[in-house]
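> have a look; sequence and predicted model below, questions after that.
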Amino acid sequence: MLAFSNMRAIFLSLLFFVLVLVVAATAVSPSLNDDVLGLIVFKADLEDPMGKLVSWNEDDESACGGNWVGVKCNSRSNRVTEINLDGFFLNGKIGIGLLRLQFLRKLSLSRNNLTGGISPNIAQINNLRVIDLSDNNLSEEVSDEFFKQCGSLWTVSLARNKFSGKIPSSLESCSALTSIDLSFNMFSGLVPSGIWTLSGLRSLDLSQNMLEGEIPKGVEVMKNLRSISLAKNQFSGEVPNGFGSCLLLRSIDFSDNSLSSSIPGDLKKLTLCSYLSLSGNAFSGEIPEWIGEMKGLQTLDLSRNGFSSQVPDSIGNLPSLKMLNLSANGFTGNLPESMANLSNLLALDVSQNSMSGGLPSWILKSDVEKVLVSESRPSGGIKSTFYSLAEVAIQSIQVMDLSDNAFSDEITSTIAALSSLQFLNLSNNSLGGPIPAAIGELKALEGLDLSCNNLSGYIPWEIGGVMLLKELRLEKNSLVGKIPSSIENCSSLSTLNLSQNRLSGSIPAALAKLTNLQTVDLSLNSLTGNLPKQLADLPNLHSFNLSHNKIQGELPGGSFFNTIPTSSVAGNPSLCGASVNKSCPTVLPKPIVLNPNTTTDSGSGSMSPTLGHRRIILSISALIAIGAAVVIVIGVIGIIVLNLRFRSSAERSAAAFTFSAGDEFSQSPTTDANSGKLVMFSGEPEFSSGAHALLNKDCELGRGGFGAVYQTVLRDGRSVAIKKLTVSSLVKSQEDFEREVKKLGKIRHQNLVKLEGYYWTPSLQLLIYDYVSGGSLYKHLHEGSGGNFLSWNERFNVILGTAKALAHLHHSNVIHYNIKSMNVLIDSNGEPKVCDYGLAKLLPMLDRYVLSSKIQSALGYMAPEFACRTVKITEKCDIYGFGVLVLEIVTGKRPVEYMEDDVVVLCDMVRGTSEEGRVEECIDEKLRGKFPADEAISVMKLGLLCTSQVPSNRPDMGEVVNILELIRCPSEGQEELG
């Protein structure tokens, strides 16, 4: 198929050249078919995995009938004037076919995966006005010939590619240019001097390259310039005068270079300029007083320079200013009181300076939304600022960060005046006293960080009034008393850190109602009592540290607490359970001991009348206690007997395995509850090691959301895997259960683990599978060591095999429900085998919420609609999980990575880098230099398509298989990479 496609492309290219020669030789005007021919030849150099260009038909007489996707024509001349293929997932190169389109005015191919270079002749198409090749993987140097004949070109964008070398000097000959965007490439060297003299230029973006040299003088000729960005290059020297003559300039970004000296004085003429960023350079001296004449400024960023002295009073003359960043300089003194006039200020950052005094009162009266003074530590500290804050009623402030300073005094109840506050960070100061009850009146608060202070007293009960709270950090203080149960009202809480205080009492069961909890740290306190068992039901919990307390009893059972790190439970001597390697003692009722002796007067041998009367009352109480004790003992004995009978029944059920070979379904002749019923789908011999091996811990392979898996051996020497379901109370009736299992037993595919049979009793259900020896995909991706890792070809084969398995399941009307790398096994030949398919159908009593708790280890694979009760769960959920699995295989990262201060969701991370044109950076570092970039990037984009938030946008698994087979088209003799 590939050879035929290549021959066809070669044939069309030759045909194109022949026609060019014919036209040139005969001097005949181009026919209407020239556009069709040019586009078909252009298409031949592309790969179209999504079939976006299927409407481009070489048999059409014209491309202007309205059916050719992405093509627009002039209605009068009937010639192609525009090609817009943005975001079509196209691979391949930009071919010569476009040269035939002599009436083309706009060429836009952004957001694809085009590679290679660009022909130097494309810009010479006579009528071409717009070239947009941004967001691709184009590389190589741009030939100086590219812009030789570009007199009609208005806009050129090569942004977010991998172009290298120098910017072509011929670009300066494009006198009609109004916009140049070469950002996010690897251009180096000097900028051609003629670019600075393009008088019609309105926008110039050369940011994120490796350009160097000085900005030349003479830029004042760029009278029409509205925006200029040279950010993140290696420009040096002074910024010359001249930009002040570009009176239409609205945005200037010279950040992150090596520019020095002072701010050029003629910038004061730019009264329309709203954005000025000089951050990350080596500017020095004072901020000039004339800065107040730039009346249009909304953002002023002078951070990370060498500015010194005081902030000038004229800064208060900028009425439109919204963001002021003066951090990481050498400013001293106070902020000027004139800044009280900045009525539109939303964010202020003066951190990492040497400013003295406290925050002036104007900040407390303005509409500022964000105040950052962290790490500003003047000599002598900043005192009483928070006190003055508390005395001023502020209604609009939303974000306040006063962390990492030397604030002291107490937090007073007037904090309640900050009614709009959403985030308050006062950490790493010297605040003392109690947390005021008025904190509960901050109804809009989502984040509260009072950590690392000297706070004392109780956590106020009123904290439960902050119902939107998502993060509460009170660690490293001197708080005492109990954790208030009112915290259950903070239903959005995801982070709770109360560590390193003096808290006591038990952990409230109310925490179990906070279903959004992800991180809890209660370590280094004096908490006592048992850990509430309800905590095991928290669906999103991934960290719970209760170390170094006085917790006792058994850890609650549950998927999280079964695998809790030892360090998170250390330092609790009375805690027991598997995670602390300490078995819990059997809990028996305490015997009732009655003391028949009564208290007598030691000075007399006779009993007083009063004591005699008390003895009668005790005797009645004793009789009541004895009666209660008898009832309790009888109840305990009854329970023990019932347990022994149940165990005996279960042992008889487990021991009742017998086989009788037969037809398609063989089964034991006994089917009662005591003996059980065994069915093998092809009359296999019985187990060589007996039924007891199935329940032997030494044979356990692992545990999942539905049960434990054991390995045993058939008498013919073949190994099988036995899944013991641990959700018996939710299993169907025997009839329905057997019908569903037999349906699964008939499904056969080379990439599915074969279901061999099952065993049934009302109290014990087993599923019997083929044994796959190579371990899970999760193990190969995340637990491999040294040079033992999956190559690119092996990963691609796993992706393709898994896709085929799911396509077969969907064709058989079976939804997997639990796609994850743990459920993809690798056999001895490297072939993927999907397991645990269709199990949810065996458990009809599981709604999607119970099911999500059973498979919460699949966090990150679940489609968003899974959480919506009104949306039907379909095959599209499997496709979402498959998409996440694809990204996991290509990147080598888990679907959800828990960092120290962040949670990274894989598909969001890859989608973000893809939008920035850096998707290749996500590929597993182990594969660097050992994989075909075109294939890997295409596979990742397919994974992103499968993880679309809208189910209808996800392709079917059959389509996924077809796309993967199109992506993998190796030529003969291609050597395996990796």
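Cool, the structure landed.

> C-alpha from now on. contacts and neighbour counts both.
OK.

> contact partners for the residue nearest to Ile564 when sequence neighbours are not counted?
Nearest non-adjacent residue to Ile564, counting by CA to CA, 6 or more residues apart in numbering: Ser579, 6.6 Å away. Contacts for Ser579 (CA atoms under 8 Å, 6 or more residues apart in numbering) come out as Phe561, Asn562, Thr563, Ile564, Pro565, Thr566, Val569.

> what about 7 Å?
Applying CA atoms under 7 Å, 6 or more residues apart in numbering, we find Ser579 in contact with Asn562, Thr563, Ile564, Thr566.

> over to Asn137?
Asn113, Leu114, Thr115, Asn161, Lys162.

> just Leu153 next, same as before
By CA under 7 Å, 6+ apart, Leu153 lies in contact with Leu128, Arg129, Val130, Cys174, Ala176, Leu177.

> then Tyr898?
By CA under 7 Å, 6+ apart, Tyr898 lies in contact with Val904.

> run the last query once more with 6 Å
By CA atoms under 6 Å, 6 or more residues apart in numbering, no residues touch Tyr898.

> next one: Glu82
Applying CA under 6 Å, 6+ apart to Glu82 gives the contacts Val71, Lys72, Leu104, Arg105, Lys106.

> these two touch, right, the fourth one and Arg79?
No: contact criterion CA atoms under 6 Å: Arg105 and Arg79 do not qualify, at 10.7 Å.

> presented hereafter is structure B, for comparison with structure A:
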Amino acid sequence: MMGVLRLCIFAFMSLASFAVNADESLTLNDDILGLIVFKASVSDPSSQLSSWNQDDDTPCSWKFITCNLVTRRVTRISLEGINLSGKIGRGLEKLQSLKVLSLANNNFTGFINPELSLLTNLEQLNLSQNSFSGRIPGSLMNPGSIKFLDLSRNLLSGPVPEELFRNCLLLRSLSLSGNNLEGPIPSSLSNCKTLNHLNLSNNRFSGNPVFESGIWTLIRIRTLDLSHNWLSGAIPNGVFALHDLKQLALNGNQFSATLPSDIGLCPHLKTLDLSNNLFIETVPESFHALSSLSFLNLANNKLTGEFPQWIGSLTSLEYLDFSGNGLTGILPESIGGLTSLTYLSLSDNSLSGTIPLSLDLSTKLSVISLSGNKFNGSIPDGLFDLGFEQIDFSRNELTGSIPPGSSKLFESLQSLDLSENHLTGDIPAEIGLNSKLRYLNLSWNNFQTRMPPEFGYFQNLTVLDLRNGAFQGSIPKELCDSGSLGILQLDGNSFTGSIPDEIGNCSSLYLLSISHNNLSGTIPRSMSQLKKLKILKLEYNQLSGEIPPELGELENLLAVNVSYNRLQGTLPSGGIFQSLEPSSLVGNLGICSPLLKGPCKLNVPKPIVVNPLPHENQNGRHSGDDESDVPSNSMQRHHFLSVSAVIAILAAVMISIGVLVISLLNISARRRLTFVDNALESCSSSSRSGASLSMGKLVWFDSKTNPNISCMENPESFLRKENEIGSGVFGTVYKASIGNGDRNVVTIKNLVVSNMIQYPEDFDREVRVLGKLRHPNLVSLKGYYWTPKLQLLVTDYVPNGSLQSKLHERSPSSPPLSWLNRFKILQGTAKGLAHLHHSFCPPIVHYNIKPNNILLGENLNPKISDFGLTRVLSKLDKHVMSNRFQSALGYVAPEMACQSLRVNEKCDVYGFGVLILEIVTGKRPIEYGEDNVLILNEQVKVMLEEGNVLECVDESMGEYPEEEVLPVLKLALVCTSQIPSSRPSMAEVVQILQVIKTPVPCRMESY
């Protein structure tokens, strides 16, 4: 009987063990199935997931997978930075033991899958540094188990749902930074009582977080970053009962009123950044209690009152920036007690007194900027014994001489600016030992000494500015020994002797300015070795002889001024010398130029009369020809008309062929569009059962504008003829009011769709990229509306119309654009294009730069429109492409018509060059006469060769500075080079325009 009982017990235990094993096998299969389904929706170009094999019994040996050693269930998936892409589909919800999921630093797109909320044991979720878009699912934290959530640096938009934080009692760390999130910070955030780290920076959150959210009740918070949002209002005292707070960043907002004094009650605070706001009045004295503070930035506010004398009590400070305020008073000697300080900037205040001698006790200082104050006295010798990288004492009232410095300084200093003071005495010879020095500015002082030859010892110096420094003697021949100089400015001194032949060793120079000195002798022929030179200024000296003909080989020269010297003879036959203006040549003994009146003195045979049409040399004049043989104006005009006739014939043939091709393409495109429309209508009606196509998706990026949602439910109501304000290749533009007030006036572009419609998520992703673009010279994208048959882009309304209307459609009562405004439009447009080309990878190329796409805002500030639309309509067919070329005749770069050439951002540079010519001349790029076609680009080239290029300048703008207009025209011809690689980048164009306007390149504006 006992044996039977034992047998029954053994059988029961065996069955139980089988059941457990079967259940365990089932759960393991769930993990494998979930991971394989997830992998199927992911693109893995590097085969990083090749070890994920559905035939395996367990996923625990798979790469990037971690399992529980006991249950063998998957607990961790770490797929950071392995170049995965695609969307998060289904599958992951099967992994019910998963605690950590990290997909950071990949290329995932689409919406965040709300089914991730089914992972009931998930503790860490990291989806940062991807391209997820859309709104954050309100259910994402429903399980209540999440402790770490990072959704930063994506394309997420819209407000953060209140329900997201309904169950966040375990949340320790939250980062939503670097998205397009907007609206107020949710008040439900106050439920996250255990939150230690919160980062909402670089979004568009608005309102006052003090009154609208519960952030200040999170008493366990350690790091709080709300920087670079649209937050505003005052921060009253009494909100900083945050005993554990270590880092606080509110910079880059619009906070106002006084600084909250109770920040001083945060004893553990190490980082405090309140810069770039609107705070007023004095720095609260309670800040002196922040004994742990290592980083303090209050720059660019409206603070006033005396500089805090208690600053020396913050002995842990490493970074201190009070620049851009209105602080007064003196610096206390106690500032030298900040022995850990590495960065000090107090520039652009109204501080006075002497620079404290005690500062030399801050032996770790690397950067010091005291510029733009009223400091007087001498520079403390001890400061130049420290290992600085940057010193800026410019725009003060300092006197005395420059300290000699120590070997520690020589090994580290990269930038030294002592300009606009009252410094005197010799320049220390030791200064030449600064091996890393790249920028040296001693201008506008009163040294009354010679330039030391040790300046030639600088191995890396790129900018040397000694203007108006009262320097005497000769220019050292050793100056260019390093060959690294890019900018050399010696104007307004008392230099004597000749320009050294060794100047040709400055092979990197692009700006050479030695005007207003007492230099004599001839211009050295070695200058012809300066192949990068763009600007040459030698006016107001005693230079004699002829200008070396070799200088005509400098193809990059944009501006030359040799006026008021003792020069004579012929001008170089190449480069820009045949088109120099009288103002650049006057005041010499006798330079031979048809543009100058007065004697022509020659030390050589009569000058060669350069034929303005070099391809007709067989009929040209030679150097020995009589002056009576020089072609008259009528003969020159005759030659020019002959060329025009040839151009007209060729252009007419090309235009005829183009019209025929475009007509055929249009017929084909119309047939295809009809077919597509019919197909879409059929698909829509069958899938939606007759639902209205107007009920689409409305996405709004701009929280500052409050759209009338009821109006936007029927966007077709805006698309009426009376609202139309323009049309282009990509669609028709309408003006619309979506609320009350001027701020709610927008433009709506009805996009032309010429091929199969893209998926809405792809359209959404590309438009959101454009929505992130923010620049003063770009039209801001506010939002979009999408249905399968209707796509609308909503942008800022720019009140002053387009550049086209100001240049070519101006009414007689409307004043013409002045040169000042034209140059401003050129500079702004260049900066906008440079931002598109150089701030994004890959660059955003416009492809259609012309006056219609340059809108003019307040004070005629230019704003580029229609940028990036080729990203949205990526499947442009030949119909749209041919229409684009047809609507932009004269602006299109030659490589865009040749399929064998690679098209890049240089095609925008070409279009910008044509735009320059159009703005300066007031003419269209192609003009049709009765018997000829005038191509503006070619016409300006010919007139430049003839030396009368300023005759093509628009007379309506009145007076203009020739020294600016001429190099601008030269820049236009460089930009319109037929070879793309010969055109400058837009960043270089921005720099050149800045140099032309105010030749101080070291202080150029950024694009």
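Arrived safely. Because the structure is predicted, anything quoted here is derived from the model rather than measured.

> got a TM-score for the two of them?
With the length set by TM-score structural alignment, normalised by the length of the first structure, the two chains reach a TM-score of 0.56; 671 aligned residues with a CA RMSD of 6.0 Å.

> if we can go back for a sec, can you redo the contacts of Ser579 of the first structure as a markdown table with neighbour count, secondary structure and distance to Asn405 of the first structure?
Below are these laid out as a markdown table (neighbours: other CA atoms under 10 Å; DSSP: H, G, I helix; E, B strand; the rest coil; distance: CA to CA, whole Å):
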| residue | neighbour count | secondary structure | distance to Asn405 of the first structure |
| --- | --- | --- | --- |
| Asn562 | 14 | coil | 42 |
| Thr563 | 11 | coil | 39 |
| Ile564 | 19 | coil | 36 |
| Thr566 | 14 | helix | 36 |
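
> quick check, nearest of the residues you listed to Ser229 of the first structure?
Ile564 (50.1 Å; CA to CA).

> distance of that closest one relative to Gly558 of the first structure?
10 Å (CA to CA, to the nearest Å).

> joint contacts of those two?
The contact sets of Ile564 of the first structure and Gly558 do not overlap (CA under 6 Å, 6+ apart).

> would you reformat the contacts of Glu82 of the first structure as a markdown table and include distance to Ile855 of the first structure?
Below are the contacts of Glu82 of the first structure laid out as a markdown table (distance: CA to CA, whole Å):
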| residue | distance to Ile855 of the first structure |
| --- | --- |
| Val71 | 47 |
| Lys72 | 50 |
| Leu104 | 55 |
| Arg105 | 55 |
| Lys106 | 51 |
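
> so which two of the residues you listed are the farthest from each other?
Val71 and Arg105 (11.5 Å).

> who touches stretch 749-760 of the first structure?
So stretch 749-760 of the first structure is in contact with 676-681, 745, 765-770, 801, 805, 832-835, going by CA under 6 Å, 6+ apart.

> so which of those are in strands?
Judged by DSSP state E, the contacts of stretch 749-760 of the first structure include 677-680, 765-770, 832-834 as members of strands.

> out of those residues, which is nearest to Arg304 of the first structure?
Proximity of those to Arg304 of the first structure (CA to CA) peaks at Pro832, which lies at 52.4 Å.

> now the helices for the second structure?
Applying DSSP state H to the second structure gives helices spanning 2-40, 209-212, 407-410, 633-688, 709-712, 760-771, 803-807, 819-838, 869-872, 878-887, 906-921, 936-946, 962-975, 986-997.

> columns distance to Pro332 of the second structure on top of those helices, output as a markdown table?
Listed next are these as a markdown table, based on distance: least, CA to CA, whole Å:
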| stretch | distance to Pro332 of the second structure |
| --- | --- |
| helix 2-40 | 64 |
| helix 209-212 | 35 |
| helix 407-410 | 25 |
| helix 633-688 | 74 |
| helix 709-712 | 58 |
| helix 760-771 | 48 |
| helix 803-807 | 54 |
| helix 819-838 | 42 |
| helix 869-872 | 57 |
| helix 878-887 | 65 |
| helix 906-921 | 53 |
| helix 936-946 | 61 |
| helix 962-975 | 47 |
| helix 986-997 | 40 |
